[in-house]
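> A predicted structure for the sequence below; I have some questions about it.
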Amino acid sequence: MLGAALMPTLQVHPIVRSLPTMSGALYGVLRQDMSARGQRLPIVLYEGMIWDGRARYAACRTLGVKPWLVPLRREDPMPHYVKANYQRCGEPNSAERNAVVETLMPAGSPEGRA
């Protein structure tokens, strides 16, 4: 185990910051699960920032566990994010999902990030 001071300090990607985070109750369940079983899914980095796994990263810091980090290996990260956050993004063709996609697609394009 690592102390929080020895852990890497990572920023959340600005595109991802605009989306809702995991709720308090779900975060508690995640933290308990990670305490019992460890981190089972990696924290995905895009452009050196957290793209997927904000709650996992927070739990690692709280638990003093070295985070498992992997780079995103896709040219277009938007479909990956929507798929990885399926429950928060909504059912296919739902108004919620369409709103998330409409927000993310332009923001993730080179024009949107400029």
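Yep, it's here.

> rest of the way, CA atoms for contacts and neighbours
Fine.

> any idea which helix or strand comes after the one helix or strand residue 27 maps to?
Per DSSP states H and E, residue 27 falls inside helix 24-37. With elements assigned by DSSP H and E, the helix or strand that comes after helix 24-37 is strand 43-46.

> if we can go back for a sec, for the helix holding residue 27, which helices and strands make contact with it?
helix 54-63 (3 or more C-alpha pairs under 8 Å, 6 or more residues apart in numbering; DSSP states H and E).

> the helix or strand following the helix it packs on - contacts with which helices or strands?
Later in the chain than helix 54-63, the nearest helix or strand by DSSP H and E is strand 69-71. Contacts defined by 3+ C-alpha pairs under 8 Å, 6+ apart place strand 69-71 against strand 43-46.

> what angle do helix 54-63 and the helix holding residue 27 make with each other?
Interaxial angle of helix 24-37 relative to helix 54-63 (axes from the mean of the first three to the mean of the last three C-alpha atoms, to 10 degrees): 60 degrees.

> below is structure B, check it against A:
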Amino acid sequence: MEPALQIHPVAQDIPMATEAQIRALADDIKANGQTAPITVTEDGVLLDGRARLKACETAGIEPRSTTYRGTAPVSVILDSNPRHQRLSQNRKALIAARARLAFKDHYNA
């Protein structure tokens, strides 16, 4: 069995789909297949697709993934997630602050 993926800290700040939403997505994936892959870094950090991953697990289907090989993983997270969620101002501020720290760490490394 493969080890569980690590979730990027900025991605963890984005609210997860509800159990009902995951069940509906799992049913859709069973009926129609997984239409969008999850995005994972080369070292196994999930950037996008937590709900798809959980839905595939629920459906008993091996998830499709794509490997991100770029240098700005936080950009992938911010570009792919907030447009799918209705986030409160507090949550947006938290995500922005963590993203700023991640960028700072990346560029000061």
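Yep, it's here. Being a predicted model, the structure only gives us computed values, none of them experimental.

> so after superposing, what's the score?
Once superposed, the chains reach a TM-score of 0.74 (TM-score structural alignment, normalised by the length of structure 2), with 105 aligned residues with a C-alpha RMSD of 2.8 Å.

> on that earlier part again, mean deviation, the helix holding residue 27 of structure 1 versus structure 2?
Compared with structure 2 after fitting, helix 24-37 of structure 1 deviates on average by 1.5 Å (mean C-alpha distance after the TM-score superposition for structure 1).

> matching residues in structure 2 for that helix?
With TM-score structural alignment applied, helix 24-37 of structure 1 matches the range 19-32 in structure 2.

> who touches that stretch?
Residues from elsewhere that reach stretch 19-32 of structure 2 (C-alpha atoms under 8 Å, 6 or more residues apart in numbering): 35, 51, 52, 54, 55, 56, 58, 59, 61.

> could you find the closest non-adjacent residue to the fourth one?
It stands for residue 54 of structure 2. residue 22 (6.9 Å; C-alpha to C-alpha, 6 or more residues apart in numbering).

> how near is the spatially most central residue of structure 2 to residue 108 of structure 2?
In structure 2, the centroid-proximal residue (C-alpha atoms, centre = their mean) is residue 48; its distance is 2.5 Å. Distance of residue 48 of structure 2 to residue 108 of structure 2, computed by C-alpha to C-alpha, to the nearest Å: 24 Å.

> again with residue 70 of structure 2
17 Å.

> check residue 46 of structure 2 too.
Using C-alpha to C-alpha, one gets 23 Å for the distance from residue 46 of structure 2 to residue 108 of structure 2.

> ok, residue 1 of structure 2 next?
For residue 1 of structure 2, the distance to residue 108 of structure 2 equals 36 Å [C-alpha to C-alpha].

> those two: who's more crowded?
Neighbour count, other C-alpha atoms under 10 Å: between residue 1 of structure 2 and residue 108, residue 108 has more, with 7 against 3.

> list the buried residues in the lengthiest helix in structure 2.
In structure 2, ranked by residue count with DSSP state H as the criterion, the top helix is helix 89-108. The neighbour-count check on helix 89-108 of structure 2 (16 or more other C-alpha atoms under 10 Å) flags 95, 98, 99, 102, 103 as buried.

> which of the residues you listed sit farthest apart?
95 and 103 (12.0 Å; C-alpha to C-alpha).
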